[in-house]
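Peer 1: Have a look; sequence and predicted model below, questions after that.
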Amino acid sequence: MHRSGRARSPRGPRRGAARGWLLLLPALGAYVGFVVWPLITGVQYSFYDWNGVGTATWVGLGNYATVFTDPELLGAIGNAFVLLVFFTVIPVGAGLVLATLIRSLRSGGFARASQTILFLPQVIPLAAAGIAWSWMYAQTGAVNEILRAAGLGWLARPWLSDYGTALPAVGLIGSWVLTGLCTVLLLTGIGKIDRSLYEAARIDGAGWWREFFAITLPGLRQEIAVLVTLSMIAALSSFDIIYTSTQGGPGRSTLVPAISIYRIGFTQSDVGLASAFGIVLMILVVACVLPVQRLARAGDR
């Protein structure tokens, strides 16, 4: 019998796999060096009382007990959850409304200009946004001047220096930054929805609200899941905006976990407690994000 073809050598697939691993090694090395190894080291440090220079003392779960019993650290976690409303609920909700309105304009210069203007805050560095808004929130800043011009001068106040308004004011900065990203991504998602579905709904006499809840929202499930995930991570790990605008003040009214970790590690030189709080923050972020991802996957089945 004659063979119809030459037997393929098993070395071919092996060589291909080896080349693939060689191409992957630089990225894998960077990931291990800058993500995995610092994470392992942080977990190790979290079990010690160490100032970063002297001898480390084993304390076991003592640092974690401090995280869950210290009122200041618990208050920082509470403030982060308050920011979830401003970083997640408001931008995603506003993005849905704005994306739907812009989509109704079809194409044209106004629609493109609206997308560009809304997305501009996303391009601005968060530190710069915090500084700019701290000027606008000042007693003689743009926000108070607009209120006075509108006859609402009784509302004017130093927003970032008031215990009652500092955290919402900082949260609105995050809303302003993230709304453009939410709008553009949701607008892209709306463009992927089959237009025949809207036409069929209009033939059946469906109004705007029914189209929105029956077609638009289900069609944007994946986009909303991505945005909620990104905005939740931004809220729970926020640092730039708060550090440049309030530094956690006045008092502890805008203190968040990232600011606390920075102070504990670099100001108080308590590397062990800072590492423990960082690990707790990471677990908290994962615990909040995983249900969102599972709900998004369950909806696609």
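Peer 2: Sure thing, it's come through.
Peer 1: going forward, measure contacts between C-alpha atoms and count neighbours the same way
Peer 2: Will do.
Peer 1: I'd guessed Phe47 sits against Thr66; true?
Peer 2: No - taking contacts as CA atoms under 8 Å, Phe47 lies outside contact range of Thr66: 11.8 Å.
Peer 1: what about these two, which has more around it?
Peer 2: Per other CA atoms under 10 Å, whichever of Phe47 and Thr66 has more neighbours is Phe47, with 21 against 15.
Peer 1: Run a quick neighbour tally on Phe277.
Peer 2: 25.
Peer 1: Report the separation between it and Ser46.
Peer 2: 8 Å (CA to CA, to the nearest Å).
Peer 1: Overlap of the contact sets of these two?
Peer 2: Contact with both Phe277 and Ser46 is made by residues Tyr64, according to CA atoms under 8 Å, 6 or more residues apart in numbering.
Peer 1: Show me which residues of the longest helix along the chain are buried.
Peer 2: In the chain, assigned by DSSP state H, the helix with the most residues is helix 271-299. In terms of neighbour count (16 or more other CA atoms under 10 Å), helix 271-299 has its buried residues at 271-281, 285, 289, 292, 296.
Peer 1: Ignoring the adjacent residues along the chain, who's closest to Leu178?
Peer 2: Pro91 (5.8 Å; CA to CA, 6 or more residues apart in numbering).
Peer 1: Identify the residues contacting that neighbour.
Peer 2: Contacts of Pro91 by CA under 8 Å, 6+ apart are Ser175, Trp176, Leu178, Thr179, Gly180, Cys182.
Peer 1: The first one and Leu83 touch, don't they?
Peer 2: No - checked against CA under 8 Å, the pair Ser175 and Leu83 is beyond contact range at 9.4 Å.
Peer 1: structure B:
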Amino acid sequence: MYIGFVVWPLFMGVQYSFYDWNGVGPATWVGLDNYVKVFSDPYLLGSIRNAFVLIAFFTVIPITAGLMLATLIRSLRPGPFSRASQTILFLPQIIPLAAAGIAWSWMYAQTGAVNEILGWFGLGWFARPWLADYGTALPAVGLIGSWVLTGLCTVLLLTGIGKIDGSLYEAVRLDGAGWWREFFTITLPGLRQEIAVLMTLSVIAALSSFDIIYTSTQGGPGRATLVPALSIYRIGFTQSDVGLASAFGIVLMIMVLLCVLPIQRLSKAGDR
């Protein structure tokens, strides 16, 4: 099953990347020309840059917020409120990303909920069509990803905190440590593995994001939110350039590996 659905398609993708092929007619060998085009086309390079910008929204914000929320929920007395908080925070994770993109595109509209809330607080001058503005479209899409991933980060980190030996917290409190020292000396080091897992998942989600972009902006306005996965889709299925799409797909896979493998290596090195 693995060979049929992973190894073989990967092998075919590598093979197609060396050809100029429209998916139907005869293929022409072009060598590394498709890869040269990936790294010389300003639009494709722009989509790669956008993907790396999304890493900040898909990784830094959700993990930071998850750490804060997990620590706060842990300090609550176990009961219905604590369980309800975890459930509510996790709900965005089970919503299909396509549906999340559509819902947030309505909320970001000129007459949507986001601008309405700004108006309630006297910030109506700040209202705008967020997804149609060149300066705010990419951050607005990034915040959708932050919203989706924060619940997963919170629940996983809360589970990790539960595995930390409670006697460590008692010992540091007896030494007169405050909340900050307790967090940085016990909680944060104890969550190294969980943070590494979340960084891996969120970096992959940022670099391969497609659903949210496609349903909310389709890469617009202009190419302000164009990302590699959407570029590959357009090149392969709209422009019928299977060779270039395959080459870009291989480049995207290598990018993901180059970002994820150091995270895994650092997390393992910290456990020695």
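Peer 2: Received, thanks. A quick note: this is a predicted structure, and the numbers were derived from the prediction, not measured.
Peer 1: that older thread, looking at Ser175 and Leu83 of the first structure, which has the bigger crowd around it?
Peer 2: Leu83 (27 against 23).
Peer 1: so which strand or helix has the more buried one?
Peer 2: helix 71-84 (DSSP states H and E).
Peer 1: For that helix, name the packing helices and strands.
Peer 2: helix 166-192, helix 221-236, helix 257-262 (3 or more CA pairs under 8 Å, 6 or more residues apart in numbering; DSSP states H and E).
Peer 1: Of the ones you listed, which is nearest Ile40 of the first structure?
Peer 2: helix 257-262 (17.2 Å; CA to CA).
Peer 1: gap between Pro291 of the first structure and Leu236 of the first structure?
Peer 2: Taken as CA to CA, the span from Pro291 of the first structure to Leu236 of the first structure is 16 Å.
Peer 1: for Gly130 of the first structure, same thing?
Peer 2: 17 Å.
Peer 1: who's more crowded, these two?
Peer 2: Leu236 (26 against 21).
Peer 1: residue contacts, the closest residue in space to the more buried one that isn't next to it in sequence?
Peer 2: Closest residue in space to Leu236 of the first structure, ignoring its immediate chain neighbours: Ala80 at 5.2 Å, by CA to CA, 6+ apart. By CA under 8 Å, 6+ apart, Ala80 of the first structure lies in contact with Ala235, Leu236, Ser237, Ser238, Val256, Pro257.
Peer 1: and those residues as TSV, adding distance to Ala150 of the first structure?
Peer 2: Formatted as TSV, the contacts of Ala80 of the first structure follow (distance: CA to CA, whole Å):
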residue	distance to Ala150 of the first structure
Ala235	32
Leu236	35
Ser237	36
Ser238	33
Val256	34
Pro257	37
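Peer 1: List buried residues within the residues you listed.
Peer 2: Ala235, Leu236, Ser237, Ser238, Val256, Pro257.
Peer 1: Verify the contact between the first one and Leu83 for me.
Peer 2: This points to Ala235 of the first structure. Yes - between Ala235 of the first structure and Leu83 there is a contact at 5.6 Å, judged by CA under 8 Å.
Peer 1: what lines up against Ile232 of the second structure once you look at the first structure?
Peer 2: Superposed on the first structure with TM-score structural alignment, Ile232 of the second structure falls opposite Ile261.
Peer 1: Based on its surroundings, how many neighbours for that match?
Peer 2: 22.
Peer 1: Next up, the contacts around it.
Peer 2: Ile261 of the first structure neighbours (CA under 8 Å, 6+ apart): Ala274, Ser275, Phe277, Gly278.
Peer 1: Name the member of the contacts of Pro91 of the first structure with the most neighbours.
Peer 2: Cys182 (29 neighbours).
Peer 1: Excluding chain neighbours, what is closest to it?
Peer 2: Gly95 (5.0 Å).
Peer 1: For the stretch 1-150 of the second structure, which segments are assigned as helices?
Peer 2: For the stretch 1-150 of the second structure, the helices defined by DSSP state H, counting those that start in this stretch occupy 2, 8-16, 33-38, 42-55, 61-75, 80-94, 97-107, 113-120, 137-163.
Peer 1: Alright, calling it a day.
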